[in-house]
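[1] Predicted model and sequence follow; I will ask about them next.
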Amino acid sequence: MSILRPSWKPVLAFSAAVGIGTSSYLYLSRPPKSPSFEIAVKSKNSSGRSEMTTRTLPLLSKLALEERLTAIQGRKSVTRHGGVKWNWHTAQLNANDPIEDTMAQAIVERDEKDGDYMFFAVMDGHGGFWTSRLLEKVLIPSVALEIGKLGSDPVSFIPKPKTALEILKSYLPLPLGSPPPQPRRFTDDPKYMSVALQTAFANVDSEIINAPLRILSNPPKDMSTEPMALPSFLPAMSGSCALLTLLDTANRDLYVACTGDSRAVAGSFDPLTKQWSVEVLTEDQTGRNPNELTRIQSEHPADEASSVIKRGRILGGLEPSRAFGDARYKWPRETQQKLSQLFSGVLGQPMRSPPGELKTPPYVTCQPVITHRKLDFLPSSDSPEPGPKSSLRFLVLATDGLWDRLSSAQVVSLVSGYLAGVRGTIPRSTLPVVVANAGVEGKAHKPSEDDEGLQRGTWLFQDDNLATHLLRNSLLGPGGNEDELRKLVSIPPPLARSFRDDTSITVVWWEEDNTPSDTVKAKL
């Protein structure tokens, strides 16, 4: 049953007055009322207690609905090495005002032989937009910097022999005609690239968390004169998840670094079976995830085992178990009390109190989980021909606003249908059936509202932007209810946050194309 209730019907009222001595009539009419609907919201009564009340809101016109759905969207296509055309579409819809999500993309060019580093990232802020907006500016450059350090070291990486036989063989001459072993660059090795990603994430969060502490170590006499007071404090006190993908086109490598509960999925097509498959590339990192629960409990004393996660949240408060910022879960209680005294003047109010169960911080880490896989469809320097046709075709990165409402399988079906040319209002049962799921669906994720909706109701294929296409269909409601979509989008911030979340979506796909195109450059 929908959480929104219609409360209007077209009304036509008129009255007639009979003119004296005539047979004419004067008709008076009132214009029909604007369409509206009701929602149940939590509010405080006169005694300060919370209670549910009903609010009546105006319903957006169809034109206004389209304007709001398409207000924040973008697209780009570039043709790069091997004649591969890369495409990406983005879209966002806010539930908070201002939106707390951000996105970033960059291509770091290398030479023709080495290919490119292609970066795509989505950031899901919470408790404010300060952390996510900072990450939008610095996360990709920080990762590129760490990778640059690997590439600038000319020392070859050759594993040392371990056994006596391997040591002996290392001193023997190579058989006649055998090629000498080729040195490996650190940037060619997924192990070192993963370390570079983790190091970059750690360095960024360290700067965010430690910036206010540097002011605390040498506080000015008047904090209002300190220009870096709020710029350093606000990103530490708010927080953000981050999901970053790196495509190394030279080495045919895909890296996905996930901190938090945003998710990345990939879609592959098998031309022999004519079927699509979905690969979940990340694991939702929340207190409901058994792996995260075990990890956090192992990092704290045994007597905190029952308190580190409460109701699926860190210390009963924060939902993601990994995040940038969120210093309330990382600083000691004493430090937070000192900072509250120092910054309360420039904040205009006291700092939020530490969580009640805070004993042995930190409880939240920014350390990402790294997923690596090969991109077999790309040509390489060793083999100019691309890999097998049965390969990855697209990636979807999105904040949890999308995954709250659609499953990974539904998203792959919607994208694959779009790429196959499906358009119009389509029964869900006619879309390609997802036959494989390489990875647990969301891994203890928040269940989407319509996990079984693949075979029920309809999908809408009317947008020319793939990310907006996903956004629209995520808001349809069970069975493809367009009225639900219209109402959900009509709810203004901040009321909207009780019914949907900020949502940011990036869809990346590739195809053969020999037409030159401008490229997006990031000179880092």
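    On my side now, so go ahead.
[2] C-alpha only now, for contacts and for neighbours.
    Fine.
[3] counting residues per helix, which one in this protein is longest?
    Looking across the chain with DSSP state H, the single longest helix is helix 190-217.
[4] Beyond that helix, next helix or strand please.
    Next in sequence after helix 190-217, counting helices and strands by DSSP states H and E, comes helix 229-237.
[5] Give me the packing partners of that next one, helices and strands only.
    If you count contacts as 3 or more Cα pairs under 8 Å, 6 or more residues apart in numbering; DSSP states H and E, helix 229-237 packs onto helix 130-152, helix 190-217, strand 324-325, helix 333-347.
[6] List the buried residues for it?
    Across helix 229-237, burial judged by 16 or more other Cα atoms under 10 Å covers 229-230, 232-237.
[7] export those to CSV and tack on distance to Asp513?
    Converted to CSV, the buried residues of helix 229-237 look like this (distance: Cα to Cα, whole Å):
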residue, distance to Asp513
Ala229, 50
Leu230, 48
Ser232, 46
Phe233, 48
Leu234, 45
Pro235, 42
Ala236, 45
Met237, 46
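[8] which stretches of the protein form helices?
    Under the criterion DSSP H, the chain contains helices at 62-69, 130-152, 164-171, 190-217, 229-237, 290-298, 333-347, 400-403, 408-419, 466-474, 482-490.
[9] Of all those helices, which one is nearest Arg393?
    Between Arg393 and the helices of the chain, the tightest spacing by Cα to Cα is seen for helix 408-419, at 8.8 Å.
[10] hmm, back to that, relative to Ile505, which of the buried residues of helix 229-237 is nearest.
    Nearest to Ile505 among these: Pro235, at 22.8 Å, using Cα to Cα.
[11] Excluding sequence neighbours, find me the nearest residue to the closest one.
    Counting by Cα to Cα, 6 or more residues apart in numbering, Pro235 lies nearest to Thr131, which is 4.3 Å off, once chain neighbours are set aside.
[12] quick one: contacts for the one you found?
    By Cα atoms under 8 Å, 6 or more residues apart in numbering, the contact set of Thr131 is 125, 234-236, 238-240, 324-325.
[13] run the last query once more with 7 Å
    Thr131 is in contact with 125, 235, 238-240, 325, counting by Cα atoms under 7 Å, 6 or more residues apart in numbering.
[14] Narrow those residues to those that are buried.
    If you count burial by 16+ other Cα under 10 Å, the buried members of the contacts of Thr131 come out as 125, 235, 238-240, 325.
[15] contacting residues around the closest residue to Ala266 other than its chain neighbours?
    Spatial nearest neighbour of Ala266, excluding adjacent residues (Cα to Cα, 6+ apart): Leu395 at 4.5 Å. Residues in contact with Leu395 (Cα under 7 Å, 6+ apart) are 264-267, 507-509.
[16] possible to save the residues you listed as CSV with distance to Arg500?
    As requested, the contacts of Leu395 are exported to CSV (distance: Cα to Cα, whole Å):
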residue, distance to Arg500
Ala264, 20
Val265, 21
Ala266, 24
Gly267, 26
Val507, 21
Val508, 24
Trp509, 27
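[17] adding another structure so you can compare the two:
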Amino acid sequence: MNCSNISIVINTCLKVDRSLKQKLSCIWYNDRPRYFHSSRTVCQTQKDDVEVLLSPQEVTVILRKNEFNKDFPHGSVKSYDSNQLPSNDPIEDTRCEAQCKMTPGLIMGVFDGHGGPACAQVVSKRLFKYIAAALLPQDLLQNYIKQEPRELLIDTFNDRVSAEIIQDLKVIYDKSFNEYLDKLSNCAKDEVDVKVSLEKGIMHLDEDLSREVVEPFKENGTLNHKTLSVALSGAVACVSYIDGPHMYIANVGDCNAVVGTMTEDNEWIAKKITKEHNTENFDELKRIWNEHPEEERKTVIRRDRLLGELAPLRSLGDYRYKWKAEILSEVAVPLIGQKAIPANYYTPPYLSAKPDIYYHRLIPKDKFLIIASDGLWDMMTPIQAVKLVGEHMKGKVFFNPLKLPKKNIQLGDINELLLHRKESLKSKPKDRNAATHLIRHAIGGTEYGVDHSRLAHLLSLSSDVSRMFRDDMTVTIVYFDSEFLRQCPA
């Protein structure tokens, strides 16, 4: 995420042998330019005073480390590919994909953290349950609340994120979720509104991140340093909910969702569904200016940052920009100093987690959806990404064994088929996973293709240097079943 001028170092694993104040006091501000640093890199070796870069095989191992793909036997979604490439250590991006168990629909999301990985990890683990519960009709919700034990609301895929903080705070998080269920049950609804459910899930989880810190502190003076670490770090999110031909996108911050569509002329076009919440979005600037007094117009946005510090203008967590100054003084200042309160902090909250919700009715010409953190979009445009995935779809068929189209095919036809396949193999992508394909081109792409030396050099950079040049990248590509969509009623 482009908030490289602020980094809040928060240790979520709070060891006994180090003081909490040391862990939470490492906040610094630094405008880091995006330039290439040519100092020696951690994965390079030196032989006879000559630097040896990573081999193509070593590059591929790094790029494919976090890739995943899943097929679906029926429905509008045929499959999805996902991958992540870290720049920060540890990576601050997370992702999650899940099937709703008690209602139809797939939920997939990308979460880009800042100020440490804590908030993004927690949101990726908790948010889909909040959304799935809000999607339950009233009768199913009441039955679910009464269950003991309760069945799972979601079935997650590729759940590799091992967030120790989630286990440590399980009792607190379960209590918050049960209270959330009670509030949902008290809100009578005749029918489910997906847009309202998405917003409700996101907003209520964000409120819980604050309440889990403030309420115990106000009640008995207890301050849970782990819930505080989550509330002080932040995350932006882009979440899709797909049920048949109906696709909803909830966006908070500067991740993006783009649909790849094939025209009648077999040309690719990119339908950008989302709008970033940053200073390049003039509507966002006007919204923030209108929410604060005129005399703050010059201070609320400075250096293209919120209060001169934060690049995204909406996010979950980040309660340094939401709590009243008195609360910050009580819970944060004693631990991390006066810098816990940003300069010119007069009329909070300055930040919101309210998502923009978009609806898109899928048609047969919509072939795939790309959801990615801004680490990818910093390196390529939506149309470049769509064309790369489109080319990957065309070349991907050659990963599969050759199948003859009919039993009694003539030898001449077989020869023609093999010659065509040989020619087409030139376009076969290096990676089966399209998310890996995009990341490879984002890092090493040139106008002439992928440059191995560039790719190898950039993948060799240590995290402190790498972050000056690129961000963490997380990419999920969802493929649609055109035949299923063709048979859906208009």
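    Yep, that arrived. All values reported here derive from a predicted model rather than from experimental measurement.
[18] Out of the buried ones among the contacts of Thr131 of structure 1, which comes closest to Glu482 of structure 1?
    Proximity of the buried ones among the contacts of Thr131 of structure 1 to Glu482 of structure 1 (Cα to Cα) peaks at Gly125, which lies at 28.6 Å.
[19] Need the counterpart of that closest one in structure 2.
    Counting by TM-score structural alignment, Gly125 of structure 1 lines up with Gly113 in structure 2.
[20] can you tell me which residues contact the residue nearest to that match when sequence neighbours are not counted?
    Leaving aside its sequence neighbours, Gly113 of structure 2 sits nearest to Ala235 (Cα to Cα, 6+ apart; 4.0 Å). Contact partners of Ala235 of structure 2, counting by Cα under 7 Å, 6+ apart, are 111-114, 119-120, 315-317.
[21] right, and the helices of structure 1 - which one's nearest Leu281 of structure 1?
    Proximity to Leu281 of structure 1 (Cα to Cα) singles out helix 408-419 among those, at 10.3 Å.
[22] Would you map the strands across the stretch 251-400 of structure 1?
    According to DSSP state E, counting those that start in this stretch, the stretch 251-400 of structure 1 carries its strands in the segments 253-259, 263-270, 275-280, 309-310, 313-314, 324-325, 369-374, 391-398.
[23] ranking the ones you listed by burial, who's on top?
    Comparing the strands of the stretch 251-400 of structure 1 by mean neighbour count (mean count of other Cα atoms under 10 Å), strand 324-325 comes out on top with a mean of 32.
[24] Pro494 is in contact with Asp97 of structure 1, correct?
    Yes: applying Cα atoms under 7 Å, one finds Asp97 of structure 1 in contact with Pro494, separated by 6.4 Å.
[25] higher neighbour count, those two?
    With neighbours defined as other Cα atoms under 10 Å, Asp97 of structure 1 and Pro494 compare such that Asp97 has more, 15 against 12.
[26] what's the spacing between that one and Leu65 of structure 1?
    18 Å (Cα to Cα, to the nearest Å).
[27] what's the answer for Pro361 of structure 1, then?
    45 Å.
[28] Could you do Ser262 of structure 1 as well?
    Distance of Ser262 of structure 1 to Leu65 of structure 1, given as Cα to Cα: 26 Å.
[29] which of these two has more neighbours?
    Set side by side, Ser262 of structure 1 and Leu65 show more neighbours around Ser262, with 27 against 18, by other Cα under 10 Å.
[30] In structure 2, what residue corresponds to that one?
    Taking TM-score structural alignment for the superposition, Ser262 of structure 1 sits opposite Cys255 in structure 2.
[31] What's the local residue count around Ser55 of structure 2?
    Neighbours around Ser55 of structure 2, by other Cα under 10 Å: 12.
[32] what residue of structure 1 matches up with it?
    Aligned partner of Ser55 of structure 2 by TM-score structural alignment: Ser61.
[33] swap in Leu458 of structure 2?
    Match for Leu458 of structure 2 (TM-score structural alignment): Leu488.
[34] quick one: its match and Ala95 of structure 1, what's the gap?
    Shown here: Leu488 of structure 1 relative to Ala95 of structure 1, a distance of 10 Å by Cα to Cα.
[35] So which of the two has more stuff around it?
    Neighbour count, other Cα under 10 Å: between Leu488 of structure 1 and Ala95, Ala95 has more, with 25 against 22.
[36] Map that one onto structure 2.
    Per TM-score structural alignment, Ala95 of structure 1 is aligned with Ser87.
[37] Let me see the contact set for its match.
    By Cα under 7 Å, 6+ apart, the residues touching Ser87 of structure 2 are 463, 466-467, 470-472.
[38] And Leu375 of structure 1, what's its match in structure 2?
    Per TM-score structural alignment, Leu375 of structure 1 is aligned with Leu362.
[39] Who are the contact partners of its match?
    The neighbours of Leu362 of structure 2, taking Cα under 7 Å, 6+ apart as the test, are 245-247.
[40] what about 6 Å?
    Going by Cα atoms under 6 Å, 6 or more residues apart in numbering, Leu362 of structure 2 touches Pro245.
[41] And the residue nearest the centre of structure 1?
    With distances taken as Cα atoms, centre = their mean, structure 1 has Thr399 as the residue nearest its mean C-alpha position (2.9 Å).
[42] hang on, isn't that one packed against Gly260?
    No: counting by Cα atoms under 6 Å, Thr399 of structure 1 does not reach Gly260; the two are 9.4 Å apart.
[43] Translate Arg500 of structure 1 into the numbering of structure 2.
    Aligned counterpart of Arg500 of structure 1 in structure 2: Arg470 (TM-score structural alignment).
[44] ok, how many other residues are close to that match?
    Neighbour count of Arg470 of structure 2, defined by other Cα under 10 Å: 25.
[45] Val230 of structure 2 versus that one, what's the distance?
    Between Arg470 of structure 2 and Val230 of structure 2 the computed distance is 24 Å (Cα to Cα).
[46] swap in Lys21 of structure 2?
    Per Cα to Cα, Lys21 of structure 2 is found 16 Å from Val230 of structure 2.
[47] Now for the match of Ser262 of structure 1: which residues touch it?
    Residues near Cys255 of structure 2 by Cα under 6 Å, 6+ apart: 238, 372-374.
[48] try it again with 7 Å
    237-238, 276, 372-374.
[49] Going by distance to Asn344 of structure 2, which of the residues you listed wins?
    For these, the closest approach to Asn344 of structure 2 (Cα to Cα) belongs to Glu276, at 24.6 Å.
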